[in-house]
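Peer 1: Just to be clear, the model below is a prediction. Sequence and coordinates:
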Amino acid sequence: MNFDFNALPLQPVTYAATLGPTVVIAPHPDDESLGCGGLLALLARAQVPVWCVLMSDGTMSHPNSARFPAPARQALRETELRLALAELGLNPANLLTLRLPDSQVPGPDAPAGAAAVARLVEFFQEKQPATVLCPWRRDPHPDHRASSQLVRAALAQMLPSPRLVEYLVWAWERAAPADLPQPGEVSGWQLNISSVLAEKQRAIAAHASQLPGSCIDDDPAGFTLAPTMLEHFENPIEVYLEATA
């Protein structure tokens, strides 16, 4: 039986601030806006400190573009991310870029992954977040899964460990039954983001290179978010999962 996200308790706007100082993990620029843009905007409204960690370099969305070679794609996407954070009311300077290879984010057992874990531990110790927002551990994109593994490895080295809250991006469209939460694995909650849905939509729009009509128009096989995918993120409800004790 599929996990019933709609059965999760609905939290009011004021619940967002209870997360306290928060770090959001974005495997790619746009995941932060798609998966938890409403929550981030509510944190900003409540004047709760928020930092963003961008895991990958974001260059594989249009790998065959000549007008936008890899360094230009990376710069463009990081600029779009900063614009999106500003649209959410956050400080665009509160950004750590790890620049791991897009579509090949390593796990914690690889040398590059171990180095990323060490940098995450350092960053978490410096910022002392109460909560870390991270993609759902089995979100279908491999970079999302690897990012979850890296974050979990970093949090395992911290006592006390920040609260880990998981958000969904690709699971809405592409999850196999085994990708979804299993009985007893997680609890969770829904959050009413209707009051900041406009901010979330502006943040998604800031990632213009990933949307239909992308400025990177010389790679016919390049990636853009499908309208059906974008429709899901017009919902005034966001869903969050947390491991059961």
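Peer 2: Right, received. Where do you want to start?

Peer 1: going forward, measure contacts between C-alpha atoms and count neighbours the same way
Peer 2: Fine.

Peer 1: for stretch 71-85, the distance to its chain's centre please.
Peer 2: Averaged C-alpha coordinates place stretch 71-85 at 15 Å from its chain's average position (CA atoms, centre = their mean, to the nearest Å).

Peer 1: now swap in stretch 191-205 and tell me
Peer 2: 15 Å.

Peer 1: Buried residues, that stretch. List them.
Peer 2: Buried positions in stretch 191-205, judged by neighbour count with 16 or more other CA atoms under 10 Å: 191-194, 196-205.

Peer 1: Comparison target, given below:
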Amino acid sequence: MTEPFVSSQLLFESLPLYPPDAVRTFGPTVVVAPHPDDESLGCGGLLTLLRQVGLPAWCVLVSDGTMSHPHSQKFPPAARRALREQELCEALGLLGLSDQALHTLGLPDGSVPGPDTPLGAAAAAHLQEFFTTTQPQTVLVPWRRDPHPDHRATSQLVRAALAGLPTAPRLLEYVVWAWERASPADLPQPAEAHGFRLDIRSVLPQKQQAIAAHRSQLAGGPIDDDPAGFTLAAGMLAHFDRPVEVFFQAKS
């Protein structure tokens, strides 16, 4: 398990560093998050920088987030969904976004469908309508081979939605689980994408506060009756305590 982590870290740390002002070129931006917390982990600094320079930003939540603690009786599925969306709204507020900036698709957590299924095709059409309404200049989505099936399906849904637009926005891919779970084959290859690191040092406190708002995903959180439930390990969280965020853009 150590080798993929090291190769990921070495790759990411070798990327060129862009200054915070680089976000001015992004224009209006939509971050597509498979689960509540992916937006803060992968793009929290970017979102804060965008709002600081007055650029509009939105967050699309793809899944309902209910599978983090599937055996909880205190928080049945509807309550888990409501709790996680509440945490997400708090996190977005800390990053400078309003509640109106959140758009939810409500797909099943743990089994987000691809665009080749009826449910996935409907979700892609919904995304396309949202992009048509908001007219983003940049869309952020998990890295296409980020090692989580919901992240990969989210990438496919977004690409299907963008393919139907007359003019596609810039597509940037962020990493979450690739920090420590990626095999060498999962990582971006030189021929397919070029990457960069964004300097978020000035807004790292806001990012950390937003991550902390997802209390149900942290040790000691409110869902305490499912011992096998998911929580973000300290080692995983350490990747997002860095003063940079990593992004990739496909080569044309």
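Peer 2: Nice, I can see it. No experiment lies behind these values; they were computed from the predicted model shown.

Peer 1: Is the equivalent of Leu8 of structure 1 over in structure 2 in a helix, a strand, or coil?
Peer 2: Aligned by TM-score structural alignment, Leu8 of structure 1 pairs with Leu15 of structure 2. Following DSSP: H, G, I helix; E, B strand; the rest coil, Leu15 of structure 2 is assigned to coil.

Peer 1: In space, what's closest to Leu15 of structure 2 - neighbours in sequence excluded?
Peer 2: Once flanking residues are discounted, Leu15 of structure 2 sits nearest to Phe196: 5.0 Å by CA to CA, 6 or more residues apart in numbering.

Peer 1: Contacts only, for Glu234 of structure 1.
Peer 2: 197, 201 (CA atoms under 8 Å, 6 or more residues apart in numbering).

Peer 1: hang on, I meant Phe12 of structure 2
Peer 2: Phe12 of structure 2 neighbours (CA under 8 Å, 6+ apart): 196-197, 246.

Peer 1: closest to Arg145 of structure 2 among the residues you listed?
Peer 2: Val246 (14.5 Å; CA to CA).

Peer 1: Look up how far Phe5 of structure 2 lies from the residue nearest to that closest one when sequence neighbours are not counted.
Peer 2: Nearest residue to Val246 of structure 2, sequence neighbours excluded (CA to CA, 6+ apart): Arg197, at 4.6 Å. Using CA to CA, to the nearest Å, Arg197 of structure 2 is found at 17 Å from Phe5 of structure 2.

Peer 1: returning to what we had before: filter the buried residues of stretch 191-205 of structure 1 down to just the ones in strands.
Peer 2: In this view, these that belong to strands under DSSP state E are 191-192.

Peer 1: returning to what we had before: which residues does the match of Leu8 of structure 1 contact?
Peer 2: Going by CA under 8 Å, 6+ apart, Leu15 of structure 2 touches 195-197.

Peer 1: His71 of structure 2 now?
Peer 2: By CA under 8 Å, 6+ apart, the residues touching His71 of structure 2 are 225-226, 229.

Peer 1: What's the PyMOL line that selects buried ones from the residues you listed?
Peer 2: Only the buried members of these end up in this PyMOL selection, burial being decided by 16+ other CA under 10 Å:
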select buried, resi 229
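
Peer 1: and which of the contacts of His71 of structure 2 is nearest Trp177 of structure 2?
Peer 2: Gly229 (17.6 Å).

Peer 1: thought the closest one was touching Ser68?
Peer 2: Yes. Using CA atoms under 8 Å, Gly229 of structure 2 makes contact with Ser68 at a distance of 5.7 Å.

Peer 1: Just tell me what Leu49 of structure 2 corresponds to in structure 1.
Peer 2: Per TM-score structural alignment, Leu49 of structure 2 is aligned with Leu42.

Peer 1: Next, work out how far apart Arg137 of structure 1 and Phe233 of structure 1 are.
Peer 2: 20 Å.

Peer 1: residue boundaries of the helices in structure 1?
Peer 2: Using DSSP state H, the helices of structure 1 run over 31-45, 70-87, 111-127, 142-155, 171-174, 197-206, 227-232.

Peer 1: For the fifth one, give the aligned segment of structure 2 as residue numbers.
Peer 2: Looking back up the chat, that one is helix 171-174 of structure 1. Counting by TM-score structural alignment, helix 171-174 of structure 1 pairs with residues 178-181 of structure 2.

Peer 1: one step back: and the buried residues of stretch 191-205 of structure 1 as a markdown table, adding distance to Thr228 of structure 1?
Peer 2: Output for the buried residues of stretch 191-205 of structure 1, formatted as a markdown table (distance: CA to CA, whole Å):
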| residue | distance to Thr228 of structure 1 |
| --- | --- |
| Leu191 | 22 |
| Asn192 | 21 |
| Ile193 | 20 |
| Ser194 | 20 |
| Val196 | 21 |
| Leu197 | 18 |
| Ala198 | 19 |
| Glu199 | 20 |
| Lys200 | 17 |
| Gln201 | 15 |
| Arg202 | 18 |
| Ala203 | 18 |
| Ile204 | 14 |
| Ala205 | 15 |
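
Peer 1: Return the closest of the buried residues of stretch 191-205 of structure 1 with respect to Ser147 of structure 1.
Peer 2: When those are compared against Ser147 of structure 1 (criterion: CA to CA), the nearest one is Ile204, at 20.7 Å.

Peer 1: Look up the closest residue to the closest one, ignoring the ones flanking it.
Peer 2: Per CA to CA, 6+ apart, closest to Ile204 of structure 1 is Ser33, 5.6 Å.

Peer 1: The one you found matches what in structure 2?
Peer 2: So, by TM-score structural alignment, Ser33 of structure 1 is matched to Ser40.

Peer 1: Its match: neighbour count?
Peer 2: Ser40 of structure 2 is flanked by 28 other residues according to other CA atoms under 10 Å.
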